[in-house]
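**Q** coords please:
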Amino acid sequence: MTDVLPAAPPTAEERRAAPKPAPRPGTAWWLRRGTATTITAIAAVYTLLPLVWLLFGVTKTLPELYGSNGFAPSAGFHVLDNVRDLFAQDGGLFGRWMLNTALYAVGGAAVATLLSVAAGYAFDKFDFRWREKWYALVIGGVLIPHTAIIVPLYLMMAEIRMTDTVWSVLLPVMVNPFGVYLARAYSSGAIPDELLEAARLDGAGELRTFFSVGLRLMAPGALTIFLFQFIAIWNNFFLPLVMITDNDLFTIGQGLFTWNSAVGQNPDYTRMVVVGSAVATIPLILLFIPLQRRWRAGLAEGGVR
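**A** Here you go, the predicted model:
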């Protein structure tokens, strides 16, 4: 029978290399975690409360909006009646306002995205004189408040007789300096220089290389820019308010503001404003639900690179 020798004690090197048990969270850790969770919960409640009130308001009649609890639905649940009345009000103006807003948002965001991606690609991949100075000048536009340039834009549009037209809203929103920044950051990591050289060696020109290679590889970043610009245009209020006075060209925000200003003449406009505000959020929700994964991926990759 063979005797089993006792195991040798571990050496100093083995003791240092051995994994140490993870320390148990202390009071400070729980305090930091609890504080962060509490702040997040307060921010979430602050953000969601107006939306909850709006959803309950859609179910109510005009007397119930003034005389019932704002955070309780109506017993009659008048959603369908309210939506039908909304689109029938003033000859169906709200439907036209939605189409106008969709035109401004989709058209403006699409052109702004293409221009931003092309500019970011050029600043990243081409070496030209004063490149960084031109880039700094473009990015400087992010620092200028949007409201500060509305009056100069209006004076320019009035000079060329383009106020009260679709172009007075579309042209200013086709430029997005922040989109140029995101596009350059994304291009620097998403497009290998070797791939562009291979395309040029195959005889592709710069435009074909951009549309066939660069634009395809930058698709997640372009989607992020598109969503940012779409939301900004959809919620834009001050620019259409200054540029447009024709009811048929109003955006949703401008139209609801007009109704809210006329509540003294027609109290039922209060109900229309509440229902219209709720309906105006539906396109944003429908856009974000299917695209949020791609949007977050593009934003994260652009931020890291």
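
**Q** going by C-alpha atoms from here, please, whenever you check contacts or count neighbours.
**A** Noted.

**Q** show me the helices in the stretch 151-300 of the chain, by range?
**A** Assigned by DSSP state H, counting those that start in this stretch, the stretch 151-300 of the chain shows helices spanning 167-170, 177-190, 193-201, 206-209, 215-217, 219-234, 238-243, 252-261, 269-304.

**Q** what sits up against the shortest one?
**A** In this structure, residues lying in contact with helix 215-217 by Cα atoms under 8 Å, 6 or more residues apart in numbering are 117, 190-191.

**Q** ok so, going back, Arg33: which of the helices of the stretch 151-300 of the chain is closest?
**A** helix 269-304 (23.8 Å; Cα to Cα).

**Q** and that closest one, what does it pack against?
**A** Packing partners of helix 269-304 (3 or more Cα pairs under 8 Å, 6 or more residues apart in numbering; DSSP states H and E): helix 27-57, helix 62-67, helix 79-88, helix 177-190, helix 219-234, helix 252-261.

**Q** adding distance to Arg131 and mean neighbour count, write those out as CSV.
**A** Formatted as CSV, those follow (distance: least, Cα to Cα, whole Å; neighbours: other Cα atoms under 10 Å):
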stretch, distance to Arg131, mean neighbour count
helix 27-57, 41, 13
helix 62-67, 57, 13
helix 79-88, 51, 16
helix 177-190, 12, 23
helix 219-234, 22, 22
helix 252-261, 39, 20
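
**Q** before we go on, could you also do this sequence so I can check it against the first one:
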Amino acid sequence: MRRSVPMVIMGAATLYFLVPIWWLFVGASKSSDQFTSTNPLWFADFDLFTNIGDLFSYRDGVFLRWMANSIAYTGGAALIGTLLAAMCGYALAKYRFFGRETLFNVVLGGVLVPATALALPLFLIFSKVEMTNTFWAVFLPSLVNPFGVYLARIYATASVPEELLEAARLDGSGEVRTFFRISSRLMFPALVTIFLFHFVAVWNNFLLPLIMLSDERLFPVTLGLYSWNTQVNQIPELRGLVIVGALLSITPLVVAFLFLQRFWRSGLGSGAVK
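**A** Below you'll find the predicted structure:
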């Protein structure tokens, strides 16, 4: 029972997460008339590549532009946001200064504030500076990652030995160089985790682009597919394009996870201190 119960629970959780992806893949491989007339969990005529071609050619390839926008929003924000979160968390963990704990508590408060509560104030701020309906209206707010700061501080406290930092200082290494040459490498598993969390959050962000953007050319893929989905009743062929687009839109997330999971290693600092 000690083994079978956890296995049953894990099996049920696996099915819960994988069945929707399987349904999406099967649905994307069907023609529009087969989507509602065949078994939703099994293939009919395999038209996936034809459907992808139709998606890419629809309205002069606007879907590809949306994907490029999402990659620009997400890739840049995740990289810069991870760097900022790592530096902030490292400073909170390794330097003692007045108000450090108060500042950390403010960061924790930021973790608890839902994104929906910040969407309208952000819109009003960007309206004042006339930056709504621009790339920066989505990109700049996406750089902030309070949870990443919290995770970076916890990991830096546990994985970066004080003795190693003192040794680096005695060797003449500056604080910035010590962070990038030593501490960031010891924190690398945490940085990968922060990057993935941030990447997924920004890629799936829907409310902020919905409020900030009105120009279709600036839409990320999530908002673009939503705009198509609202027109399904008037243009039925969009249903198939939405399904194929949804399948392709999760591909960067899967690729990022599969590529970065090998960096989740613990004990990178073991043996660094005698």
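
**Q** picking up where we left off before, now tabulate the helices of the stretch 151-300 of the first structure in TSV and tack on distance to Pro145 of the first structure.
**A** Putting those into TSV (distance: least, Cα to Cα, whole Å) gives the following:
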stretch	distance to Pro145 of the first structure
helix 167-170	17
helix 177-190	12
helix 193-201	36
helix 206-209	33
helix 215-217	30
helix 219-234	13
helix 238-243	12
helix 252-261	20
helix 269-304	23
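
**Q** between the ones you listed, which one is nearest to Ile144 of the first structure?
**A** Between these, helix 177-190 lies closest to Ile144 of the first structure; by Cα to Cα that is 10.3 Å.

**Q** in the second structure, point out the residues matching that closest one.
**A** Counting by TM-score structural alignment, helix 177-190 of the first structure falls onto residues 146-159 of the second structure.

**Q** would you mind giving the helices and strands packed on helix 269-304 of the first structure as CSV with distance to Ala199 of the first structure added?
**A** Formatted as CSV, those follow (distance: least, Cα to Cα, whole Å):
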stretch, distance to Ala199 of the first structure
helix 27-57, 48
helix 62-67, 63
helix 79-88, 53
helix 177-190, 16
helix 219-234, 18
helix 252-261, 46
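
**Q** ok, Arg221 of the second structure to Ser227 of the second structure distance?
**A** Actually, residue 221 of the second structure is Val. It isn't Arg. From Val221 of the second structure across to Ser227 of the second structure, the span is 10 Å (Cα to Cα, to the nearest Å).

**Q** between the helices and strands packed on helix 269-304 of the first structure, which one is nearest to Glu197 of the first structure?
**A** Glu197 of the first structure sits nearest to helix 177-190 of all these, at 14.8 Å, using Cα to Cα.

**Q** which strands and helices lie in contact with that closest one?
**A** Packing contacts for helix 177-190 of the first structure, counted by 3+ Cα pairs under 8 Å, 6+ apart, involve helix 93-125, helix 131-139, helix 219-234, helix 269-304.

**Q** dump the ones you listed to CSV, plus distance to Ala185 of the first structure.
**A** Converted to CSV, those look like this (distance: least, Cα to Cα, whole Å):
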stretch, distance to Ala185 of the first structure
helix 93-125, 8
helix 131-139, 12
helix 219-234, 9
helix 269-304, 6
